[in-house]
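>>> Sequence and computational prediction follow.
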Amino acid sequence: MQRYFFHLQNRSHTPKDAAALLSRARQLAGSHVVVRDSRVSGKYIEFDTSIPDSMDAGDVAGALAAISPVASIEHIVDRHMEKDQAIRHAIELFNEEKYWGTHEALEMVWKATPAGEERNLINGIILVAAALVHSQKDEQEICRSILRRAKKKLEKAAGTYHGIDMDRMAGLVATMLNTGRIERFTI
């Protein structure tokens, strides 16, 4: 089985539609394809899938296009990237509201970083991305719970980290927790 993320253009769906979209994608993709999750951002409907090696991702994309036009197909494979490249990639993914991909891109950086403030900061960013994944699935209480963990990791974060304004990120996390309104933002 090969893992793929299918990103469909989102023209009108909200995270409240995630469960219904997941059910529809499973029907359309067929019994040999595993559609494990759906996430709805302002830009995309994302389906996390596994496809048998004998199947073509384009055929699955064609089936999912009945929901909305396909914006991109991402083959998920382990890729080694240098730290700076992985962080740049994670920033791009975050700004495209591809939060699960952000989490995965930063996880290898986090694992390779020795214990200390930088590791906590990276973990905080990962937790913010993970929280927003749950928001995309309309799991707001889980999102807030993870944001509380992120806030603790970001407490000592200040200035910029690879171009990310950490003061702004920490402030936005605090605001979301104080207001209860989950907002997407760019970094």
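Done, it's in. Just so we're clear, the structure is a prediction, and the values are computed from it rather than from any experiment.

>>> CA atoms for contacts and neighbours, from now on please.
Noted.

>>> Centroid-nearest residue for this structure?
Closest residue to the average C-alpha location of the chain: residue 99 at 1.8 Å, with C-alpha atoms, centre = their mean.

>>> That one contacts residue 135, doesn't it?
No. Judged on C-alpha atoms under 8 Å, residue 99 makes no contact with residue 135 at a distance of 10.2 Å.

>>> Would you tell me which helix is longest in this protein?
helix 117-136 (DSSP state H).

>>> which parts of it are buried?
Neighbour counts over helix 117-136 (16 or more other C-alpha atoms under 10 Å) mark 118-136 as buried.

>>> and here's the other structure:
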Amino acid sequence: MRILIHARNSRLYEPKDRVRLMNLLRNLGLGIINVRVASSHVEIDVNSDDLDKLALIVSEAVGPVLSIVNLSNENKPNDPFRAFVFLFNEERFWEAHEVLEPTWRVSRDVNVQGLIVAAASFVKIQENYVESFLKLAKRALGMITVNRIDCIDTLKFKEELRASLSTLKPFKARCIA
């Protein structure tokens, strides 16, 4: 089954360490699909049917396991926009982008697609693809044309995303009542 495991970044890995970390985990017997390095955790996308072995290897190689998400099960939140904000703020950008996909598929709203592209841009930072981040972030800025999408303050979101083009750092999205 396909698993997304989050481990505390105890060894202070950086996005530049991603390929080395992927190779280390593969050499330890894991069926690694991808690795993304956030500021406080490492996100490991892996095929595994042995969660105990997976958790043990990851905790020894990376740090304590924070969460395990079974990607084989479709998880549809009641409020995808609030889920997006939560995941985005936890630097779980791949999941943030995924949580809005069903909403976008129904609405085809380019503004929702802009949020998805913005989250995907930060995935590229976590994978150490700075040029791809810049390209996607700029694309997202052009797609989001409204002041608010559901609970998300997109004016502030766009302002922070513009700043990230210079800092290459994530920011906190926010929901307004």
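Done, it's in. Here the structure is a predicted model, which is why all the values come from computation and not from measurement.

>>> Once they're superposed, tell me the TM-score.
Here the TM-score for the pair of chains, by TM-score structural alignment, normalised by the length of the second structure, is 0.89; 171 aligned residues with a C-alpha RMSD of 1.6 Å.

>>> ok, now which ones touch the residue nearest to the centre of the first structure?
93, 129-130, 132-133 (C-alpha atoms under 8 Å, 6 or more residues apart in numbering).

>>> Run through the strands of the first structure in chain order.
Secondary structure of the first structure (DSSP state E): strands at 2-9, 34-40, 44-51, 70-76, 160-161, 164-165.

>>> mind putting those strands in a markdown table, mean neighbour count and distance to residue 85 of the first structure included?
What follows is the strands of the first structure, written out as a markdown table (neighbours: other C-alpha atoms under 10 Å; distance: least, C-alpha to C-alpha, whole Å):
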| stretch | mean neighbour count | distance to residue 85 of the first structure |
| --- | --- | --- |
| strand 2-9 | 21 | 21 |
| strand 34-40 | 22 | 25 |
| strand 44-51 | 23 | 24 |
| strand 70-76 | 15 | 17 |
| strand 160-161 | 12 | 13 |
| strand 164-165 | 16 | 14 |
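
>>> and residue 186 of the first structure, which of those strands is closest to it?
Checking the strands of the first structure against residue 186 of the first structure by C-alpha to C-alpha gives strand 164-165 as the closest, at 9.4 Å.

>>> roughly how far out does the closest one sit from the chain middle?
18 Å (C-alpha atoms, centre = their mean, to the nearest Å).

>>> so that strand corresponds to what in the second structure?
Per the alignment by TM-score structural alignment, strand 164-165 of the first structure matches residues 152-153 in the second structure.

>>> Average offset of that stretch relative to the first structure?
Compared with the first structure after fitting, stretch 152-153 of the second structure has a mean deviation of 1.4 Å; criterion: mean C-alpha distance after the TM-score superposition for the first structure.

>>> Can you get me a residue count around the counterpart of residue 172 of the second structure in the first structure?
Alignment note: residue 172 of the second structure maps to residue 186 in the first structure; criterion TM-score structural alignment. For residue 186 of the first structure, the neighbour count with other C-alpha atoms under 10 Å is 12.

>>> Find the nearest non-adjacent residue to residue 186 of the first structure, please.
residue 95 (4.9 Å; C-alpha to C-alpha, 6 or more residues apart in numbering).

>>> Quick check: the counterpart of residue 39 of the first structure in the second structure vs residue 50 of the second structure, distance?
Under the alignment (TM-score structural alignment), residue 39 of the first structure pairs with residue 36 of the second structure. Going from residue 36 of the second structure to residue 50 of the second structure by C-alpha to C-alpha, to the nearest Å gives 21 Å.

>>> go on, residue 88 of the second structure?
For residue 88 of the second structure, the distance to residue 50 of the second structure - C-alpha to C-alpha - is 28 Å.

>>> list the buried ones in stretch 79-94 of the second structure?
80-94.

>>> In the first structure, which residues correspond to it?
So stretch 79-94 of the second structure sits over residues 85-100 in the first structure, by TM-score structural alignment.

>>> ok, residue 63 of the first structure - contacts?
With C-alpha under 8 Å, 6+ apart, residue 63 of the first structure has these contacts: 28-29.

>>> Mind telling me what it corresponds to in the second structure?
Under TM-score structural alignment, residue 63 of the first structure pairs with residue 57 in the second structure.

>>> same check, this time on residue 72 of the first structure
Checking TM-score structural alignment: residue 72 of the first structure goes with residue 67.

>>> what residue of the second structure takes the place of residue 48 of the first structure?
Using TM-score structural alignment, residue 48 of the first structure sits opposite residue 45 in the second structure.

>>> could you check the distance from the residue lying closest to its match once chain neighbours are set aside over to residue 128 of the second structure?
Once flanking residues are discounted, residue 45 of the second structure sits nearest to residue 4: 4.6 Å by C-alpha to C-alpha, 6+ apart. With distances taken as C-alpha to C-alpha, residue 4 of the second structure is found 19 Å from residue 128 of the second structure.
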